[in-house]
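> Dropping the sequence and predicted coords here.
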Amino acid sequence: MKVDLGDLNAFVTVARARGFRDGARASGASASGLSEAVSRLEAQLGVRLLHRTTRSVAPTEAGQRLLERLGPALTEVETALDVVNSFRDRPAGTLRLNVPISAVRLVLPAIVPGFLAAYPDIELEVTAEDTFVDVLAAGCDAGIRYGERLEQDMIAVPIGPRVQRFATAASPAYLDRHGRPDHPRDLLTHACLRGRFSYGPTPLWEFEREGETVHVDPKGPLLISMGTATDLAIDAAIAGTGIIMLFEDWLRPHLDSGALEPVLEPWWLSFPGPFLYYPGHRLVPAPLRAFIDFIKEPME
């Protein structure tokens, strides 16, 4: 059976976007064109691939199976076509990155403008989420994560600050009313603004000083989804609702302005910075190779 590659690509685009309009925005194609391509593919295969309602689109069981196999396969096709990039004066194409929301806020702003200026023929697509995904299955070339969440068969390249810290802070007004903690365990009597990731329980707050490590499980009036709702927690902290723990760089503008005051700064935990990671068992696409070279340049 000979199936049009464009129709397969249209199906993958719509299935990942969970909608024809969102798929059109992601791909630059028209929603009607994607719909026609998927219908044509379903007719040729003789099986429905997508459940369609007025509000959403989701793969059928057959569509999900096809999507799981097609994602990596289409990525390999793109990689094969990318070989011709080596014959160009400068690399071109699309670079797709999957990164945590913290990296969008703290790492990429210092890199992306310069990279795009240096490589005007490369289009950068960034998907921000805090779940750990198979970058190939997700249709991405590479991702950004921290070392403890990297798989062994991945190649990792340092990106962004090499040392970061978690900071705790609160508004001066809150601390004037409730007192300033002297030890991490004092947080158990304070209102704390906590966050959790979608893939696990609410994490403990960790502190370290002169070889002593302390974990506390603070309580408070606000629990947010890390990344997507982080700015809400920051706003609440500035308004005097409680004490927040977050990347120091994320809080730094508010610490410098005085809107927030450092809490337990001698206990702030340091940890290694993030890595750009990509599969080591495939050819590196030219846009990704250019990005790797670009982020390595300042370190050499």
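Thanks, I have it. Residues are numbered from 1 along each chain as shown.

> rest of the way, CA atoms for contacts and neighbours
OK.

> G160 contacts G273, correct?
Yes. Assessed by CA atoms under 8 Å, G160 is found in contact with G273 at 6.8 Å.

> What's the local residue count around D293?
Neighbour count for D293, taken as other CA atoms under 10 Å: 11.

> Over to the one 5 residues further on?
In terms of burial, P298 registers 7 neighbours under the definition other CA under 10 Å.

> mind checking how far it is from A229?
Distance, P298 to A229, by CA to CA, to the nearest Å: 32 Å.

> what does L255 give?
20 Å.

> Equivalent analysis for E208, please.
Using CA to CA, we find E208 at a distance of 27 Å from A229.

> More neighbours: which of these two?
Using other CA under 10 Å as the criterion, E208 and A229 rank with E208 on top: 15 against 12.

> outside of the helix or strand the more buried one falls within, which residues touch it?
E208 belongs to strand 205-209 when assigned by DSSP states H and E. Residues outside strand 205-209 that contact it (CA atoms under 8 Å, 6 or more residues apart in numbering): 184, 213-218, 245, 266-269.

> take a look at this one as well, against the first:
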Amino acid sequence: MDADLNDLRLFLAVARAGGFRDAARATGLSASGISEAMRRLEERLGLRLLNRTTRSVVPTEAGHALLARMEPALDEVQAALDAVHDAHSRPSGTLRLNVPLAASRLVLPAIVPRFLEAHPDITLEVTAEDRFVDVLAAGCDAGIRYEESLEQDMVAVPIGPRLQRMALAAAPAYLERHGHPAHPSELLQHACLAGRFAGGPVLQWDFERGGEKLAIKPRGPLIVRIGITADLLVDAALGGSGLVYLFEDWLRPHIDSGALLPVLEDWWPRFSGPYLYYPGRRLVPSPLRAFIDFIRSPG
């Protein structure tokens, strides 16, 4: 079947934007012009690619099948065009990152303002979620994850602090009422504020000291799904409801202010910092290349 490449690009824009108006804003074209291009494409293919309602525009089954084959190919074409740009030209375009919530709070704030200032023609789009995703299938250029979550076919570049710790803390009022645990095993008699990933078990609390390692399954009055509601764990701990176990950098401002007190600090486990990862089998788009160069540069 003969299909115009520009019409295929517009079909991809509509599918990603979820409608003609948003696709028009993204491409700088008119919504009516894009709608006409989609009608033309469907006529040439003899297939309905989009289901249209007054509220939404979504791909049909045939549209999804076309997207699955076409999207990686068009992204590769765009990456190839980016790769042949003059090495001294200013990078531009959109960089899409998929990151865990902890990275969006603890890693990116120290990087993003300086990167955007250095590259004013790049738009950074960040999606924060804690499940591991196929970055290409999610429409992203790269992701940030920790070493144990990386696939072997991914290129990994260190980003952010190279050593981190988990921390355990509680409000002074809670510790005055219930006492200070002297060993991780004593946490089984305390109110623990716990978290879990969607559909998963309650996350264990790991501790290590002098070669001894312990894993505690926390029990207590509050369990939240890891993500944005992790802030509720901190709020509950600040209110004296129990002990909270999170990234040290997440709890550090409250510990430094005295609102929370460190607990079993000599047992806090260390682990390696996160990595920026991206598929090694594809050309690197210029916005991603600029980001990689930026995080690799000293300072």
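That came through, no problem. Values in this document were obtained by computation on a predicted structure and should not be read as measured data.

> May I see the buried residues of the strand holding E208 of the first structure?
205-207 (16 or more other CA atoms under 10 Å).

> Pipe those residues into JSON lines and attach distance to P100 of the first structure per row.
Formatted as JSON lines, these follow (distance: CA to CA, whole Å):
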{"residue": "W205", "distance to P100 of the first structure": "20"}
{"residue": "E206", "distance to P100 of the first structure": "21"}
{"residue": "F207", "distance to P100 of the first structure": "23"}
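
> Looks to me like Y277 of the first structure is in a helix.
No. Using DSSP: H, G, I helix; E, B strand; the rest coil, the secondary structure at Y277 of the first structure is strand, not a helix.

> Count the residues that sit near the nearest residue to it once chain neighbours are set aside.
In space, and not counting its chain neighbours, Y277 of the first structure is closest to A156: 4.4 Å by CA to CA, 6 or more residues apart in numbering. A156 of the first structure: 22 surrounding residues under other CA under 10 Å.

> Could you measure from A156 of the first structure over to E210 of the first structure?
Computed as CA to CA, the A156 of the first structure to E210 of the first structure distance reads 30 Å.

> Okay, buried residues for the helix or strand H254 of the second structure falls within please.
Assigned by DSSP H and E, H254 of the second structure belongs to helix 248-257. Buried residues in helix 248-257 of the second structure, counting neighbours by 16+ other CA under 10 Å, are found at 248-252, 254-255.

> Quick check: of those, which lies closest to S32 of the second structure?
Lowest distance from S32 of the second structure to the buried residues of helix 248-257 of the second structure (CA to CA) belongs to W250, with 47.8 Å.

> so what corresponds to that closest one in the first structure?
Residue mapping for W250 of the second structure onto the first structure gives W250, with TM-score structural alignment as the criterion.

> Equivalent analysis for P181 of the second structure, please.
Aligned partner of P181 of the second structure by TM-score structural alignment: P181.

> so who does that match touch?
Counting by CA under 8 Å, 6+ apart, P181 of the first structure makes contact with 187, 263-264.

> Spell out, range by range, the strands that occur in the stretch 51-200 of the first structure.
Assigned strands in the stretch 51-200 of the first structure, in chain order: 57-59, 93-99, 122-128, 142-145, 154-158, 163-170, 192-196 (criterion: DSSP state E, counting those that start in this stretch).

> how about those in CSV, adding distance to H281 of the first structure?
Shown next, in CSV, are the strands of the stretch 51-200 of the first structure (distance: least, CA to CA, whole Å):
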stretch, distance to H281 of the first structure
strand 57-59, 29
strand 93-99, 18
strand 122-128, 22
strand 142-145, 13
strand 154-158, 8
strand 163-170, 29
strand 192-196, 33
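
> Quick one: closest of those strands to R69 of the first structure.
Nearest to R69 of the first structure among the strands of the stretch 51-200 of the first structure is strand 57-59 (13.3 Å), distances taken as CA to CA.

> any chance you could map the helices in the stretch 51-200 of the first structure?
Assigned by DSSP state H, counting those that start in this stretch, the stretch 51-200 of the first structure shows helices spanning 61-81, 101-106, 112-118, 172-178.

> I figured A142 of the second structure hits Y275, correct?
No. Look at A142 of the second structure against Y275 with CA under 8 Å: they stay out of range, at 10.3 Å.

> now the helix or strand harbouring D235 of the first structure, how far from the centre of its chain.
Here D235 of the first structure, judged by DSSP H and E, is contained in helix 230-238. In terms of CA atoms, centre = their mean, to the nearest Å, the centre of helix 230-238 of the first structure is set 20 Å apart from its chain centre.

> ok so, going back, now do the contacts for the residue nearest to Y277 of the first structure.
Residues in contact with A156 of the first structure (CA under 8 Å, 6+ apart) are 275-278.

> go on, G139 of the first structure?
Contact analysis of G139 of the first structure by CA under 8 Å, 6+ apart lists 71-72, 75, 96.

> change it to 10 Å
With contact set as CA atoms under 10 Å, 6 or more residues apart in numbering, G139 of the first structure has these partners: 12-13, 16, 70-76, 96-98.

> show me what contacts G93 of the second structure?
Contacts of G93 of the second structure (CA under 10 Å, 6+ apart): 82, 120-124, 285-288.

> Which one (most neighbours) among those?
So for the contacts of G93 of the second structure (other CA under 10 Å), the most neighbours sit at S286, 26 neighbours.

> Test my guess that that one contacts H85.
Yes. Counting by CA atoms under 10 Å, H85 is a contact partner of S286 of the second structure at 8.5 Å.
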